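1. fold the following and give me the result.
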Amino acid sequence: MTDKRSGNMNPPVIVWLRRDLRLSDQPAIVEAASQGPVVPVYVLDDETPKHRRMGAASRWWLHNSLEKLDAALRAKGSRLILRKGRSEEVLKAVAEEVGASSVHALHHYEPWWRNAEKAVAQVLDLHLHHGNYLAPPGSVLNGSGRPYKIYTPFWRALHERLPPIEPLPAPRKLDAPGNWPGSDSLKEWRLLPSAPDWAGGMRDTWEPGEAGAQARLQAFVEEASAYESQRNLPSVEGTSMLSPHLHFGEISPSQAWHAVADAGGSVETFLGELGWRDYAQNVILQFPEYGNRSAKEDFGHLPWRSGKGADSDLAAWQQGRTGYPIVDAGMRQLWHTGWIHNRVRMIVASFLIKHLLIDWRAGEQWFWDTLVDADYGSNAVNWQWSAGSGVDAQMFVRIMAPLTQSEKFDAAGYIRDWVPELADFSDAEIHDPGSASRLRGYPAKLVEHRAARERALAAWAHSKGH
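-> Next comes the predicted model:
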């Protein structure tokens, strides 16, 4: 097919976009553009993931990110084609409409995307590129030629292969096909909440899209050298807040690495967090069911709580009504912004699992629906780390004391932001207000720390007895 607009004699090439919604450092787009007119396609495939279809917060982010990507593509002389359905069926139909036979895409490692890649490869000439991780998952091997299961030796081996290659620039222009295929309207997909519209806090907090990712990165560059001293302080917010941008591929880990690597100070700790992201993908590559199945057999015998009492406690945890201010602040931040501070994520996860003795999978599913950075690998690995059930995890018997954690990491200001009922309490009182008369409706503790600890340890002893 001749491209009537650009004179390009080569047939169009499809770029299949998923969690790689950027133009810079995007190897699939660069390679496709070198071969012919480019047809960028995003497929809303809810059928292949089945119960792992994107949650509500992720869908809000996706709408905004796709809107920004389409505008960026149009500035390059292109546009984004939106279709809904099974990936292989949609891409085959688009290929027939435009006379394309080849598809370029970035590798994805979630089990459903690996299945989709196999299905697409059966009907089209699929070319997969690396670009969403520091090194291709599955490529960092131990001395026996096997993937690592433990983070520390994995990071040591990965670090020897770094820095990653320099990021690729965005194409200056993209040749268009002679005829564009039809596209769905983004509005038709109804990714945004409407009745009610609960996304106001997310709109105030985030700027989805590649430009927003770059702005967030540049802001973090100024703080990266102090990462180690500030990242555990929720009142300071010393984390990068890049996680949703990295998840949706609006920025590559290579771009983040090269932007901050020379910041000095404790930036190496942040680089290790990028390495943890790679590690999580290596885990789900080895254990595709990691988000649904405990890695350690003992957890199959652990007597998790169930029934009305557990359901009521789970709802209180979800709503930020546990009576533990640091836990409630975190869960309210999550509901309002679609995000939760890293240190607080560990505290609220430990509280659900060990204080409330509720299966870690209930928490993982809640995060899957409410986080804008809900990533299958990272979410599963972090929840199993907190539970102690993972291939690399803290021991179940290590039970975080949320009141101590709150005071240790100076969370008073953070609590005032998210638990206004306690705004008048002093720094000394706010971490554990107890039964003070001025609680203004703030709930009593669901369970006292000592009783929760004893219950958790008894449950663990029961599981070990089987």
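2. rest of the way, CA atoms for contacts and neighbours
-> Fine.
3. just checking, what packs against the longest strand along the chain?
-> If you go by DSSP state E, the chain has its longest strand at strand 38-44. The contact analysis (3 or more C-alpha pairs under 8 Å, 6 or more residues apart in numbering; DSSP states H and E) places strand 38-44 against strand 13-17, strand 81-84, helix 87-98.
4. between that strand and helix 87-98, how big is the angle?
-> Calculated by axes from the mean of the first three to the mean of the last three C-alpha atoms, to 10 degrees, strand 38-44 forms an angle of 150 degrees with helix 87-98.
5. got the buried residues for strand 38-44?
-> For strand 38-44, the buried set under the neighbour-count rule, 16 or more other C-alpha atoms under 10 Å, comprises 38-44.
6. can you redo those as JSON lines with distance to residue 69?
-> Formatted as JSON lines, those follow (distance: C-alpha to C-alpha, whole Å):
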{"residue": "38", "distance to residue 69": "14"}
{"residue": "39", "distance to residue 69": "13"}
{"residue": "40", "distance to residue 69": "10"}
{"residue": "41", "distance to residue 69": "11"}
{"residue": "42", "distance to residue 69": "10"}
{"residue": "43", "distance to residue 69": "14"}
{"residue": "44", "distance to residue 69": "15"}
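7. out of those, which one sits closest to residue 312?
-> residue 44 (34.5 Å; C-alpha to C-alpha).
8. which non-adjacent residue is nearest that closest one?
-> Excluding the flanking residues, the one nearest residue 44 by C-alpha to C-alpha, 6 or more residues apart in numbering is residue 84, at 4.7 Å.
9. count the neighbours of that neighbour for me.
-> By the measure other C-alpha atoms under 10 Å, the count of residues near residue 84 is 16.
10. give the contact list for it.
-> Residues near residue 84 by C-alpha atoms under 8 Å, 6 or more residues apart in numbering: 43-45, 90, 184.
11. can I assume residue 47 is in contact with residue 90?
-> No. In this structure, residue 47 is not within contact of residue 90 by C-alpha atoms under 8 Å, at 11.9 Å.
12. pick out whichever of the two has more residues nearby.
-> Neighbour tally, residue 47 and residue 90, criterion other C-alpha under 10 Å: the higher count belongs to residue 90, 19 against 14.
13. next, the second sequence, to be compared with the first:
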Amino acid sequence: MAEPQIVWLRQDLRLEDQAALAAAAEAGPVVPVYVLDDDAPGAWAMGGASRWWLHHSLAALDAALHARGARLILRRGACVDVLAGLAEELGTRAIHAIRHYEPWWQAAEQALAERLDLCLHDGNQLAPPATITTGAGKPFRIYTPFWRALQQHMPPPAPLPAPRTLAAPARWPKSDRLAAWALLPTKPNWAKGFDWTPGEAAAHEALEAFVEAAGDYGEHRNLPAEQGTSRLSPHLHFGEISPARVWHQVAKAQRDAGTFLGELGWRDFTQGIIRQFPDYADKNGRPAFDALPWRKAPAELRAWQQGRTGYPIVDAGMRQLWTLGWMHNRVRMITASFLVKHLLIDWRAGERWFWDCLVDADYGNNSVNWQWIAGSGVDANMFSRIMAPLGQSEKFAAGDYIRRWVPELKDLPDAAIHDPDAQGCRPADYPAKIVDHREARARALAAYRRVKA
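-> Purely as a prediction, here's the structure:
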């Protein structure tokens, strides 16, 4: 029998268009492995919402593997040592994996390659980041020219089919029980409102449901009260569906899908940023922002986290986040801007909260998006452009969205629901604004002058 081939799975929990799995299956019996390593990421170990998703995604993947004559091996510990030990158990040195760009995975890949015959494959991006460069051969730091360059490489290669069967090793190594990892919340079960179905099959169903509306994405994605977004982000983060599959299916069905495809391109861009700046989640992309005098305001941070700021659109978004483990994209920008500019609280505090609460928490997307809002990133919105949450709420017709997530305001008419304080009809059980918009704006601009000095 040919030498067993280990497939090291991380954020690539799928069978279709899985280059590492396909290469391993051609070479010999396949042993798919997921290692839960909370030490390698350090402070960036998965948050609670992501762990909930991971549990269900692993269960779905194991069922799909069993249908093909294989199984998923679960191990917990330092991934390099665990994989090296497993290879010794199996009498093999062959290991395949999809390349990842988070700094802890880059370090693990390098260390593992020194101990085993590690074969890395591309497949979690539309194009490998190293192939999209400026005319001088440098990686991009600004999205717009990056997107123009990426489009010259599109479409991506056609997705690889999922294997119908997989050859098994002579003996299967022992596996942890998924339940023993205790990834699901129990006391209390704060995930009871999560209306998601993780797994590869559900990812394809979500794509099918979205593809016909993808042409209207540019218009409807900004309306929180409508189902205008794809809701593919957690499936893409966990690699339950490849970006190439999404690109091909959307582009085939919709001629006018450029805005949505650009969002797929943004995912690639963020991977390129963390490849250049591995500590981007912890350090300002623009060192001048180290001088910005952030406020220490724990009570206001808690009010923001709990959706008790007195700004209805902000509170609706934060409550949606807690209930669903997800928030509408437009509202993510509004809530993040409010924390950073209205409350003048360090963007890293918001980044950490999103990391723990989002089912689609992604190191590249999360850090790049927060630094874009904060103005501190290498590609960022100007700090002085301060988003007005009340105006945003009215502009994007968020009335019904607010009624769903802030029931204290459900009886208010559209004319009052965006700013009940100003209309003199704030219910007694809804908090007053924790900061005045004009005062907050003036304070933020004064702080920003320290950066420009």
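14. so which bit of the second structure is the longest strand of the first structure matched to?
-> Aligned using TM-score structural alignment, strand 38-44 of the first structure spans residues 30-36 in the second structure.
15. also stretch 315-332 of the first structure?
-> Using TM-score structural alignment, stretch 315-332 of the first structure pairs with 302-319 in the second structure.
16. report the buried residues of that stretch.
-> So for stretch 302-319 of the second structure, counting by 16+ other C-alpha under 10 Å, buried means 303-319.
17. show me what that stretch is in contact with.
-> So stretch 302-319 of the second structure is contacted by 300, 327-328, 331-332, 334-335, 338-339, 353, 389-390, 393, 398, 401-402, 404-406, 417-419, 430-434 (C-alpha under 8 Å, 6+ apart).
18. in helices only, show me these.
-> 300, 331-332, 334-335, 353, 389-390, 393, 401-402, 404-405, 417 (DSSP state H).
19. buried ones among those?
-> Buried among those (16+ other C-alpha under 10 Å): 300, 331-332, 334-335, 389-390, 393, 401-402, 405, 417.
20. and which of these is nearest residue 163 of the second structure?
-> residue 332 (38.1 Å).
21. mind checking what the closest one lines up with in the first structure?
-> When the first structure is aligned by TM-score structural alignment, residue 332 of the second structure is paired with residue 345.
22. thinking again about what came up before, any chance of CSV for the contacts of residue 84 of the first structure, columns distance to residue 378 of the first structure?
-> Below are those laid out as CSV (distance: C-alpha to C-alpha, whole Å):
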residue, distance to residue 378 of the first structure
43, 23
44, 22
45, 21
90, 29
184, 31
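23. now the two most distant members of the residues you listed.
-> Pairwise over the contacts of residue 84 of the first structure, using C-alpha to C-alpha, the maximum falls at 45 and 184, 13.2 Å.
24. which of these two has more neighbours?
-> It is residue 45, of residue 45 of the first structure and residue 184, that has more neighbours when counted by other C-alpha under 10 Å, with 20 against 12.
25. and residue 232 of the first structure? What does it align with in the second structure?
-> Aligned partner of residue 232 of the first structure by TM-score structural alignment: residue 222.
26. likewise for residue 65 of the first structure?
-> Residue 65 of the first structure maps onto residue 57 in the second structure, by TM-score structural alignment.
27. give me the neighbour count for that match.
-> Neighbours of residue 57 of the second structure (other C-alpha under 10 Å): 22.
28. ok, now how distant is it from residue 11 of the second structure?
-> Counting by C-alpha to C-alpha, to the nearest Å, the gap from residue 57 of the second structure to residue 11 of the second structure is 10 Å.
29. who touches both of the two?
-> residue 240.
30. what's the match for residue 84 of the first structure in the second structure?
-> Under TM-score structural alignment, residue 84 of the first structure pairs with residue 76 in the second structure.
31. ok, back up a step: hmm, who's touching the longest strand of the first structure?
-> 12-18, 29, 32, 78-87, 90-91, 174-177, 180.
32. repeat for stretch 111-119 of the first structure
-> Contacts for stretch 111-119 of the first structure (C-alpha under 8 Å, 6+ apart): 48-49, 87-88, 108, 126, 284-285, 288.
33. which one of those residues sits closest to residue 381 of the first structure?
-> For these, the nearest to residue 381 of the first structure is residue 284 (8.3 Å; C-alpha to C-alpha).
34. tell me which element the closest one falls in.
-> For residue 284 of the first structure, the element it lies in under DSSP states H and E is helix 267-286.
35. how far does that helix sit from its chain's centre?
-> 12 Å (C-alpha atoms, centre = their mean, to the nearest Å).
36. kindly report the same for stretch 18-25 of the second structure.
-> Distance, centroid of stretch 18-25 of the second structure to centroid of chain: 24 Å (C-alpha atoms, centre = their mean).
37. next: stretch 165-185 of the first structure.
-> Stretch 165-185 of the first structure has its C-alpha centroid displaced from the chain centroid by 26 Å (C-alpha atoms, centre = their mean).
38. quick one: residue 97 of the second structure is in a strand?
-> Yes. Under DSSP: H, G, I helix; E, B strand; the rest coil, residue 97 of the second structure sits within a strand.
39. based on its surroundings, how many neighbours for residue 171 of the second structure?
-> As a burial measure, residue 171 of the second structure scores 8 neighbours (other C-alpha under 10 Å).
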